[in-house]
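Colleague: A structural model of the following input is requested.
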Amino acid sequence: MTAIARKVAAALALPVVLFAVWWLATGSSENFYFPSLRVILSSFGEVWTGDRLVTDVLPSVLRLLCGYLAAVVIAVTAGVVIGSSPRIRAFAEPALEFLRAIPPPVLVPIIMLFAGIGDVMKIVVIVFGCVWPILLNTVEGVRAVDGVLLDTARSYGIGGVARLRHLVLRSASPQIFAGMRQALSLGIILMVISEMFAASNGLGFAIVQFQRSFAIPSMWSGILLLGILGFLLSLVFRLVESRALSWYHGLRRSQRS
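Modeller: I've put the predicted structure just below:
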């Protein structure tokens, strides 16, 4: 518990310093477009009440989680298949490089034609953007599995699901989590972008509405809420990652000593 508390304190140190600098730097600001942090925090308490948390924040978080988890499942499954077979990798690589180069926001109008303007469209946009860093890291992680370990497992008759679970996925898990970390930040960005197109709720929709109605402090409070949400999700991810990769971090510490 002490170690977790230290990690949380270390993660909070820089944001607290940045908030203090922001407070001092904008304390006397009278600019309409760049209000002081005090005004933004006052608007934050007024805007993001229980009703708006349910109507805007909760739908955004649910879309993000659905899209992100779907991307993890798709990317890890495809990455294991592609990374395990040189022939499949050579066949799929050109198509993967082509699709990866397409910015997901560009596909929003096209996805709207097929999926409509509801939650399905927003989730598909998040999935399309999040899948690539996880997929590519999974492929490289599976390719990097030690051949000696694979031969040893084969000689002992360990195959199928057991080899996949205990050897392949375990060896590739550090790179898989690296891709998942990158995808999480992309997912938040795509969540906001998708909600700016023909939406009726969500954080992106609310921020655009505040901007159009010149409710500038409320708009800044929405941006601040996005930053807080991203920070909290990153903190939760770090805790999950440290728990899932405890063997890996322990191995690295032993190698340093």
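Colleague: hey, let's count contacts and neighbours off CA atoms from now on
Modeller: Fine.
Colleague: which helices and strands does the helix or strand where residue 95 lies pack with?
Modeller: Element membership for residue 95 (DSSP states H and E) is helix 86-100. The helices and strands touching helix 86-100, judged by 3 or more CA pairs under 8 Å, 6 or more residues apart in numbering; DSSP states H and E, are helix 58-84.
Colleague: quick one: the helix it packs on to helix 86-100, angle?
Modeller: Put simply, helix 58-84 runs at 150 degrees to helix 86-100, going by axes from the mean of the first three to the mean of the last three CA atoms, to 10 degrees.
Colleague: what comes up buried for the helix holding residue 95?
Modeller: Judged by neighbour count (16 or more other CA atoms under 10 Å), helix 86-100 contains these buried residues: 89, 100.
Colleague: what's downstream of that helix, the next helix or strand?
Modeller: helix 108-115.
Colleague: So which residues make contact with that next one?
Modeller: Residues outside helix 108-115 that contact it (CA atoms under 8 Å, 6 or more residues apart in numbering): 121, 124, 125, 194, 197.
Colleague: Would you do the same for the sequence below? I want to compare the two.
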Amino acid sequence: MALWEVVARAHGSVYFPPPGRIARHAHELWFSGPVRHVFLSEAAVADILPSLGRMGAGFGLAAVAGIALGVAVGRSRSAYSLCNPVLQFARAVPPPALVPVFVVVLDFGTPMQIASIAFGAVWPVLINTAEGARNIDPLHLDVAAVFRLNPLERLWSLILPSALPRIFAGLRLSLSLSLILMVFSELLPGTANGIGFTLTDAQTRSDLLTVWAALVLLGALGYLLNAGLLAVEKRLVGRGKATA
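Modeller: Below is the predicted model:
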């Protein structure tokens, strides 16, 4: 960062502004609001919050569907044998390539964006959950049978705690995909707000400083969201091991 700052100031290139200037511009653009609004400016409310809302909705749908279907597929040998080739095929399809399909089905707008995020991000969660639910220690299953645990008790006290490490591995991948798909869906026509829209608008106006600020913002959001998910993982996986 220091080297970038020195070289950028020495050359004065409009394409590579100094990091300090990028940081100041990002602060003025998004984080110069009043204290009662948590320092968020009007631009932040108009751009960052809608993007996080779409991403959160898509990621939440992918997480719930992926965990539920993954447990069902992982605990059934016949279902796993039947579904695994389809899951591997779906995982290999680049998620951004599916966005035009959702545009045709749902047209432009928030429903299309949420659906494309959820559909593209569900596969890592589903596949990892299925693998985690499938590879439970047989001794633990025997103990559950001895104690005559019903299916719901087995799910809550045995299957989910044992599969948690694989579930969170899938959730981390899904979170990254959700961020990518959120930006990609907002680059399409018909979007009136969001970080992706800000990128497109700044590029159209040749406002490279805002382009760099948006890229830095996306990197910071990805880091913070991943750090939050890791904190939740450490807490729940430790509790899950204790329960198991």
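Colleague: tm score of chain vs chain?
Modeller: TM-score of the superposed chains, computed with TM-score structural alignment, normalised by the length of structure 2, equals 0.90; 233 aligned residues with a CA RMSD of 1.8 Å.
Colleague: Using CSV, lay out the contacts of helix 108-115 of structure 1 together with neighbour count.
Modeller: Below are these laid out as CSV (neighbours: other CA atoms under 10 Å):
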residue, neighbour count
121, 23
124, 24
125, 23
194, 25
197, 16
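Colleague: out of those residues, what pair is the most spread apart?
Modeller: Of all pairs drawn from the contacts of helix 108-115 of structure 1, the greatest distance, 13.5 Å, lies between 124 and 197 (CA to CA).
Colleague: corresponding residues in structure 2 for the helix holding residue 95 of structure 1?
Modeller: Per TM-score structural alignment, the counterpart of helix 86-100 of structure 1 in structure 2 is residues 77-91.
Colleague: how far is the matching stretch from where the chain is centred?
Modeller: Centroid separation for stretch 77-91 of structure 2 versus its chain: 23 Å, with CA atoms, centre = their mean, to the nearest Å.
Colleague: Have a look at how far, on average, it is from structure 1.
Modeller: Compared with structure 1 after fitting, stretch 77-91 of structure 2 deviates on average by 1.4 Å (mean CA distance after the TM-score superposition for structure 1).
Colleague: Tell me where the longest helix sits in structure 2.
Modeller: helix 208-243 (DSSP state H).
Colleague: Flag every buried residue along it.
Modeller: By neighbour count on 16+ other CA under 10 Å, the buried set for helix 208-243 of structure 2 is 208-214, 216-218, 222, 226, 229-230, 233, 236-237, 240.
Colleague: and which of the contacts of helix 108-115 of structure 1 is nearest residue 67 of structure 1?
Modeller: Nearest member of the contacts of helix 108-115 of structure 1 to residue 67 of structure 1, counting by CA to CA, is residue 124, at 6.7 Å.
Colleague: got the contact list for the closest residue to that closest one other than its chain neighbours?
Modeller: With CA to CA, 6 or more residues apart in numbering as the criterion, residue 124 of structure 1 has its nearest non-adjacent residue at 6.7 Å, and that residue is residue 67. Remark: with contacts taken as CA under 8 Å, 6+ apart, residue 67 of structure 1 is in contact with 123, 124, 125, 126, 127, 130, 187.
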